[in-house]
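Trainee: curious how this folds, go ahead:
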Amino acid sequence: MVAPFETAAFALQKGAVSDVIETDFGFHLIYKLNERPVYEYRLRDILLKTKSANDYIPPAEPWKNTALSGKHVKRATLQFQPQTGEPQVGLDFNDDGKKLFAEITERNVGKPVAIFLDGQALSEPVVQEAIRDGAAVISGSFTIADAKLLVRRLNAGALPVPIQLESQQSVGASLGQDSLDASLKAGLIGFAAVALFMLLYYRLPGLIAILALLLYSSINLALYKTIPVTLTLSGIAGFILSVGMAVDANILIFERTKEELLRGRPLGSAIDEGFRRAWLSIRDSNFTTLISCAILFYTSTSLIKGFAFTLALGVLMSMFSAITVSRTLLRLVGGWRYCQNPALYLAGWTRSGKIDKA
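Mentor: Have a look, this model is predicted:
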């Protein structure tokens, strides 16, 4: 439809006749019978994206995978730009990586190439030129700390070490609390039984040993809080076992002291000689335990490591408790006039002042 004809047709009312219209095709009269509205439609694409565990419409991945991976990297090093002194990261590839990297850089000059570790982009350097010698440099606005971090991550990604699940345990809250309560109850019952035995058999030295054990336990718990140490069930077992070993050290000392008293030595001399003779046995037995703890700690799972660590810490503290605390308390008490009666140290001492060896 030509413009004059179109203008006249749209201007007419329904049922009217137009004037003579001249166009390039001749002269026209227009009679308007009817008219219908013309609807204009505008189309728009509507993209709905719903966020859930998995997006219904995943985002477009801007990066394309290459065959180059961490196994092709010899090492990453921290370097400095000679002119400006700015930190940069150097990359050295092996023979296979050298070929792959040359192909990638040839195809992507002027484009960014991203370096990924565990699905996260570490760096997105732009390729300045094709690199064929297998040695690349990543430069940019790095701080020294950022460059060092990137070097560590690149070297970590270059290690051919797969991630393996060594162990997995699931303990319910009620079961864990029940086990903890049972362990603490067993420890208290064991401590009470040991204390009763020491009092009945060793008398005054037994009381001193109990005081030394209480101090030993307090020091251990303070160290657990300071280090800090997370106490698991195996760790509690290691602590209880170390208490038993601390008792063993005191028993060795008291037995040697009794032997010296039976030989007729004065109390003070008998105490010193008893500690001197017992020290070698205490040292050797505790050092063998420490060696076993070290082996367990470096070769076992996390549960056994907790047991080994608490046991080793307890053994060290038990040596301190037996040799320092027990000895100091025993010599202090032995100097008192009312505590010099041998009957307080020997269960077989009779009223006549003789030792009943039977």
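Trainee: hey, let's count contacts and neighbours off CA atoms from now on
Mentor: Noted.
Trainee: touching the helix or strand residue 121 falls within from outside, list them.
Mentor: Residue 121 belongs to strand 120-123 when assigned by DSSP states H and E. Strand 120-123 has contacts (CA atoms under 8 Å, 6 or more residues apart in numbering) with 114, 115, 116, 150.
Trainee: one more, so I can put them side by side:
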Amino acid sequence: APAPAPGADQQTPELIQKAKAARQDAGLVTGTGDSIAASGTASQALAAFTCAIQDPLRGNDDPNLPLLACNQDGTEKYLLGPVFLQGSEIDSAAASPPTQNKAGWTVDLTFKSAGRQIWGDFTTKNRGQRAAFVLDTQVVSAPTIQTAIVDGNTQISGSFTQQQTKDLADVLRYGSLPLSFTSSDATTVSATLGLASLEAGLIAGAIGLLLVFVYSLFYYRLLGALTIVSLALSGAMVYAVLVLLGRWIGFTLDLAGVAGFIISIGVTADSFVVFFERLKDEIREGRSFRSAVPRGWVRARRTILASDAILFLASAVLYAIAVGDVQGFAFTLGLSTVLDLVVVFLVTHPLVALASRSKTLSNPKLTGLGGVQSVSAERRTARKAATAAAKEA
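Mentor: Predicted coordinates for the structure are as follows:
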């Protein structure tokens, strides 16, 4: 990487000192207090001053010195005296709509007790002069004092729109608040370590998915194959949604998100297990595979909806109260839970129903339901034998 330019770290302090020397020179004004006035060099300094978008004095100006400043649009320049009244002395500021006594929108503001006295003295001695309200070295309003305001109830009028008066009132009311921000979560991970961790998480997810595939094929056979198809489709849908979210809102998949995705594999597989076990229960009661599918689906559907609803609610609460990586985990888990319902209702159940109507696909050797059907046949035989014995008796 190229070496930084000499003095690059000192650029900002140098700009601040240079701006202060040019715009906050004590010689720009003469006199003190109520007798303050522009000096002979002020007009020349004001003419040489240009309004800039990035002001190095923003947050770095000295309130006890005069200041060359611009309005927010950069269309008007001002020579301001030292600050005589802090914004923290403003008690309230609100936009006021037109009434019978005034034609347009105005901003009504009041001052606290100490500020009311200072403002009253200033307006009494400076009628016909302009008073500037300044925020971050920018003049947000510079109205002309029409009369002495001894009670602190001040009204700023002009050719304002409703939005302009609201914006000005917000600046006057909140602009002087001492705001500070604290970092709730910060994690620094090198690019190599982050990539390695992400790859390890994806490998773990692939291994878990493979184990689910093997178990499903071993235990459910054809139904296990339908499980694999459904899981593959669910994963593709999750990936597609994450890609779209990445393009729309800049969402990125982190380690916590990968963990949520891995857990969602178990959630989706659990829905299939619930459905298939309900099918087995129906077949044990003596029903055929075809007749067991609709009855088993009705019973399994309630359980699947209840479990996914609880999991989604937990994910939503966790996302709302957590920060940082935990939010990524909750978001991915909640998203996968919703997509699980889509896959189970629109893919898995219809595929199982189609398989139950096919003579080839409903073969007990293929479906893995042969043992359950044997149990059902034995129960029917036992019931018939018991019935016959009862009749003979």
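Trainee: if we can go back for a sec, and for the following helix or strand past the strand holding residue 121 of structure 1, what's in contact with it?
Mentor: Of the helices and strands lying after strand 120-123 of structure 1 in sequence (DSSP H and E), the nearest is strand 135-138. Residues from elsewhere that reach strand 135-138 of structure 1 (CA under 8 Å, 6+ apart): 88, 89, 90, 91, 92, 93, 98, 125.
Trainee: repeat that with 7 Å
Mentor: Contacts with strand 135-138 of structure 1, where a contact means CA atoms under 7 Å, 6 or more residues apart in numbering, come from 88, 89, 90, 91, 92, 93, 125.
Trainee: so which of those are in strands?
Mentor: 88, 89, 90, 91, 92, 93 (DSSP state E).
Trainee: redo the residues you listed as TSV? Include distance to residue 208 of structure 1 and neighbour count.
Mentor: Shown next, in TSV, are these (distance: CA to CA, whole Å; neighbours: other CA atoms under 10 Å):
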residue	distance to residue 208 of structure 1	neighbour count
88	65	23
89	64	23
90	65	18
91	66	18
92	67	18
93	68	22
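Trainee: those: which two are farthest apart?
Mentor: By the measure CA to CA, 88 and 93 form the most distant pair in those, at 16.6 Å.
Trainee: how close does the closest residue to residue 126 of structure 2 other than its chain neighbours sit to residue 132 of structure 2?
Mentor: Using CA to CA, 6 or more residues apart in numbering and skipping residues adjacent in sequence, the residue nearest residue 126 of structure 2 is residue 145, 7.1 Å away. In this view, residue 145 of structure 2 and residue 132 of structure 2 are 10 Å apart by CA to CA, to the nearest Å.
Trainee: how many neighbours does residue 371 of structure 2 have?
Mentor: Look at residue 371 of structure 2: counted by other CA atoms under 10 Å, it has 13 neighbours.
Trainee: any idea what it aligns with in structure 1?
Mentor: Here residue 371 of structure 2 is matched to residue 349 in structure 1, going by TM-score structural alignment.
Trainee: its match against residue 356, yeah?
Mentor: Yes. Under the criterion of CA atoms under 7 Å, residue 349 of structure 1 makes contact with residue 356 at 5.9 Å.
Trainee: what segments of structure 1 are strands?
Mentor: Using DSSP E, the strands of structure 1 run over residues 21-23, 26-28, 73-80, 87-93, 115-117, 120-123, 135-138.
Trainee: highest average neighbour count across those strands?
Mentor: Sort the strands of structure 1 by mean neighbour count, taking mean count of other CA atoms under 10 Å, and strand 87-93 sits at the top with a mean of 21.
Trainee: what is that one packed up against?
Mentor: Here strand 87-93 of structure 1 touches strand 73-80, strand 135-138, helix 144-157, going by 3 or more CA pairs under 7 Å, 6 or more residues apart in numbering; DSSP states H and E.
Trainee: same list (these) but as JSON lines, adding distance to residue 56 of structure 1.
Mentor: Output for those, formatted as JSON lines (distance: least, CA to CA, whole Å):
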{"stretch": "strand 73-80", "distance to residue 56 of structure 1": "37"}
{"stretch": "strand 135-138", "distance to residue 56 of structure 1": "37"}
{"stretch": "helix 144-157", "distance to residue 56 of structure 1": "32"}
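Trainee: the ones you listed: which one's closest to residue 262 of structure 1?
Mentor: Nearest to residue 262 of structure 1 among these is helix 144-157; the distance by CA to CA comes to 66.8 Å.
Trainee: residue 79 of structure 2 is in what secondary structure piece?
Mentor: Going by DSSP H and E, residue 79 of structure 2 is in strand 77-80.
Trainee: from the contact counts, what lies against that strand?
Mentor: strand 67-71.
Trainee: which parts of the strand it packs on are buried?
Mentor: 67, 68, 69, 70, 71 (16 or more other CA atoms under 10 Å).
Trainee: contacts only, for residue 45 of structure 2.
Mentor: Counted by CA under 7 Å, 6+ apart, residue 45 of structure 2 has zero contacts.
Trainee: host element of it?
Mentor: Judged by DSSP H and E, residue 45 of structure 2 forms part of helix 42-48.
Trainee: where in structure 1 does that helix fall?
Mentor: Helix 42-48 of structure 2 corresponds to no residues in structure 1, going by TM-score structural alignment.
Trainee: any idea what residue 361 of structure 2 aligns with in structure 1?
Mentor: By TM-score structural alignment, residue 361 of structure 2 lines up with residue 339.
Trainee: for the helices and strands packed on strand 87-93 of structure 1, which one sits closest to residue 57 of structure 1?
Mentor: helix 144-157 (30.7 Å).
Trainee: ok, and what's touching that closest one?
Mentor: 70, 75, 76, 77, 78, 87, 88, 89, 117.
Trainee: mind listing what's buried in that helix?
Mentor: 144, 147, 148, 150, 151, 152, 154, 155, 157.
Trainee: and what of stretch 307-320 of structure 1?
Mentor: The neighbour-count check on stretch 307-320 of structure 1 (16+ other CA under 10 Å) flags 307-319 as buried.
Trainee: now the buried residues of helix 144-157 of structure 1 in CSV, with distance to residue 271 of structure 1?
Mentor: CSV is the format used below for the buried residues of helix 144-157 of structure 1 (distance: CA to CA, whole Å):
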residue, distance to residue 271 of structure 1
144, 62
147, 63
148, 60
150, 63
151, 61
152, 58
154, 63
155, 60
157, 62
